[in-house]
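sequence and computational prediction follow.
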Amino acid sequence: YRNGEAPDHLGRSAIARAALRSADRIVVPSAYLVDVLARFGLEAIPIANIIDFARFRYRERAPLGARILSTRNLHDLYNVACTVRAFRLVQDCRPDASLTIVGGGPNHRALQKLCRELRLRHVLFVGRVNQDAMAGVYNAHDVYVQSPNVDNLPNSVIEAFASGLPVVSTAAGGVPMMMRHEEHGLLAPIDDHATLAEHVLRLLDDPPFARRLASAAHEVVLRTYSWPRVRGEWLRVYSEVVAQPARRRAWSAPGPAV
């Protein structure tokens, strides 16, 4: 089970709760979701997502440029508008800075309008990008920024870590569990574009610090999100399920509320 909106989803969906209760095991990609499911009386096992290290290759940013990347879809819950507003403050101090926005969604036109209202320069909307091309996108940039209001354990942050980009993010959902502030990246309060901008400028003003964060984050990726590590965890789960006695399932979708 993986859903950044898990608290709301499980709270409103009796079908989802019933389906999960019927499972022999529930596997989630983060400790954050373990905690969320526990609130609904559901026991889950955390097994991390994995990254393709043959595709996403680490590159040290030396020198560190000011090419900023956002890759979240353009929906309200990912609040890309916060990133755009932060970029206004960044560009006030670093006129050479650029922002590339990858992703599609219903807020595309509203975000373009916001960029015009803020008189931003060097902003590029590229739409959706095939996953096979994403490694090249990360490689072409220097700093990764996201500002979700709701999140779980975003693959985009793992990909940025693997690619050597220092990361600035809002502290939404499970994000603080995957990166400690000032150790693996920089965290800002949700919807706080001013702090987000301060963090980006701190990285740009202190490239050695940015490189230390990126290096530490890459070590986390190597330890946590590799197939050799995760493989054994999946094998253990499947072995336990196969070994246990079969049980009859009498689950059916709940009827309408009365």
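Arrived safely.

contacts, neighbours, all on C-alpha from now
OK.

distance from the chain centre to stretch 39-54, please.
Here stretch 39-54 is found 14 Å from its chain centre; the criterion is CA atoms, centre = their mean, to the nearest Å.

what does stretch 170-181 give?
Between the centre of stretch 170-181 and the centre of its host chain there is 9 Å, according to CA atoms, centre = their mean.

thought residue 185 was touching residue 168?
Yes: with contacts counted by CA atoms under 8 Å, residue 185 reaches residue 168, the gap being 5.9 Å.

which elements pack onto the one helix or strand residue 99 maps to?
Counting by DSSP states H and E, the element that carries residue 99 is strand 98-102. The helices and strands touching strand 98-102, judged by 3 or more CA pairs under 8 Å, 6 or more residues apart in numbering; DSSP states H and E, are strand 67-70, strand 123-127.

next, the angle from that strand to strand 123-127.
Orientation of strand 98-102 against strand 123-127 (axes from the mean of the first three to the mean of the last three CA atoms, to 10 degrees) gives an angle of 20 degrees.

buried residues in stretch 219-230?
Using 16 or more other CA atoms under 10 Å as the test for burial, stretch 219-230 gives 220, 221, 222, 224, 225, 226, 227, 230.

just stretch 184-203 next, same as before
Neighbour counts over stretch 184-203 (16+ other CA under 10 Å) mark 184-188, 190-191, 193-201, 203 as buried.

mind listing what's buried in stretch 6-13?
Buried residues in stretch 6-13 (16+ other CA under 10 Å): 6, 7, 10.

ok, now how distant is residue 172 from residue 151?
6 Å (CA to CA, to the nearest Å).

which residue, other than its chain neighbours, is closest to the most centrally placed residue in the chain?
Taking CA atoms, centre = their mean, the centroid of the chain lies closest to residue 154, which sits 2.3 Å from it. Nearest non-adjacent residue to residue 154, counting by CA to CA, 6 or more residues apart in numbering: residue 175, 7.5 Å away.

another structure for you, compare them:
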Amino acid sequence: MIVYIGNKLQKHGYSPTTIDTLSEKLKSKDLKIIAVSSQKNKILRIFEMLSTIFQYRKTARKILIDTYSTTNFWYAVSCGQLSRMLGLPYVFIFHGGNLPERFEKTSFLIKRIFSNSELNIVPSLYLFNQLSKFKLGTLKVIPNSIDLDQYKFKKREMFKPNLLWVRSFSEVYNPKLAVEVLGKMLKFYPDSRLCMVGAEKDGSLENLRTYCEENNLPVVFKGHLSKSHWIDLSEEYDIFINTSRIDNTPVSVLEAMALGMVIVTTNVGGIPYILKHNKNAILVNSDDALEMAEAIEYLLENQEVTNKIAHKARLEAEKYDWENVKAEWMKLLS
């Protein structure tokens, strides 16, 4: 049996996190997964996390702990410390491009909890390189994955100024940049449109709705959609924009690559480790609406180049298929 600790909040309307997807993929007749917590209240959530570890202390083969740089970081620390006290093998799964900043401010005693883990999983070489300097024990790269058979590649005969943005509405993902890009696009392509998909996280969505109304910008807000619904929606759009200020290996970008959209993204964090400028995507500087708009214009004016970029992106996405990543997890948990 494996106990998996993380923020399992999809049923409350939040975007699915790794625990929502990976815990289901790992389940089999030979491997039982106990995944917690889905408690919305933070106090109840940490209580359920800790009590579950204690409850299964005699039968758990391993404790997996999702680790982010936000409040969840302290959940991870608490669960790691309890596992250590109980003599249980525990593994941290690191997420988020701003974890290095978190560890810069973390004390030696807290870092020791991480260095005493059996293993620490990172989803990218970027995070591996960034975290190696903190001596957090053994780091191993197991990339984020997608089920490639869910994503039908659409060969677009003509790429149009139809923009799609898929992420949680949070300042770290800079959703306002997408709207600013649309504003610049409309000056040269009056038929430009933008659809934004994602759950509210920190008030960014409501602020953006107000901004769009005040500036008469044609933006469609779809809120949180299931994976199948946003995949169907992607058929109507040609250009996927990623506007993050901090990032690691965003699954939404991998999915867009697999679906045949051309990617225009900021060149932050782990993005340059999976995407190469002018080869399988266009990379621009963070917080630069003009540069991103000009990149989109270049793609629209050079359709043959754009088709090649989209095709190479699909080939890159195939490396992240679950069937290719599964073996690494099975080896870890066997």
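Okay, I see it. As the structure is a computational prediction, the values presented were derived from the model and not from experiment.

the helices and strands packed on strand 98-102 of the first structure: which one's closest to residue 43 of the first structure?
strand 67-70 (33.8 Å; CA to CA).

in the second structure, what range does that closest one match?
Aligning strand 67-70 of the first structure against the second structure (TM-score structural alignment) gives residues 162-165.

quick one: distance of the matching stretch to the chain centre.
With CA atoms, centre = their mean as the basis, stretch 162-165 of the second structure stands 18 Å off its chain's centre.

give me the contact list for the strand or helix carrying residue 109 of the second structure.
Taking DSSP H and E as the criterion, residue 109 of the second structure maps to helix 108-115. Contacting residues not belonging to helix 108-115 of the second structure are listed as 77, 80, 81, 84, 92, 103, 120, 134, 135, 136, 137, 138 [CA atoms under 8 Å, 6 or more residues apart in numbering].

which of the residues you listed are buried?
Among these, the ones that count as buried by 16+ other CA under 10 Å are 77, 80, 81, 84, 92, 103, 120, 136, 137.

just tell me what residue 11 of the first structure corresponds to in the second structure.
Under the alignment (TM-score structural alignment), residue 11 of the first structure maps onto residue 104 of the second structure.

just to check, residue 253 of the second structure is in contact with residue 242?
Yes: counting by CA under 8 Å, residue 253 of the second structure does reach residue 242; the two are 7.4 Å apart.

which residues do these two both contact?
Common contacts of residue 253 of the second structure and residue 242 (CA under 8 Å, 6+ apart): residue 263.

residues near residue 69 of the first structure, how many?
Per other CA atoms under 10 Å, the neighbour tally for residue 69 of the first structure reads 25.

repeat for the one 4 residues further on
Residue neighbour count, defined by other CA under 10 Å, stands at 21 for residue 73 of the first structure.

that one and residue 163 of the first structure, how far apart?
Using CA to CA, residue 73 of the first structure is found at 20 Å from residue 163 of the first structure.

coming back round to it: ok, the buried ones among the contacts of helix 108-115 of the second structure vs residue 303 of the second structure, which is closest?
Closest to residue 303 of the second structure, out of all of those and judged by CA to CA, is residue 120, at 43.0 Å.

and the closest one, what does it touch?
Contacts for residue 120 of the second structure (CA under 8 Å, 6+ apart) come out as 91, 92, 93, 94, 114, 136, 137, 138, 139, 140.

show me which of those residues is closest to residue 23 of the second structure.
For the contacts of residue 120 of the second structure, the nearest to residue 23 of the second structure is residue 93 (12.4 Å; CA to CA).

which other residues reach the helix or strand harbouring that closest one?
Applying DSSP H and E as the criterion places residue 93 of the second structure in strand 90-94. Residues external to strand 90-94 of the second structure that are found in contact with it (CA under 8 Å, 6+ apart): 62-68, 76, 80, 83-84, 114, 117-123.

now intersect the residues you listed with the strands, please.
62, 63, 64, 65, 66, 67, 119, 120, 121, 122 (DSSP state E).

residue in the first structure matching the fifth one?
Residue mapping for residue 66 of the second structure onto the first structure gives no partner, with TM-score structural alignment as the criterion.

is it true that residue 66 of the second structure touches residue 22?
No: Residue 66 of the second structure is beyond contact range of residue 22, at 10.7 Å (criterion: CA under 8 Å).

mean per-residue distance, the match of strand 67-70 of the first structure to the first structure?
Mean deviation of stretch 162-165 of the second structure relative to the first structure after superposition (mean CA distance after the TM-score superposition for the first structure): 0.6 Å.
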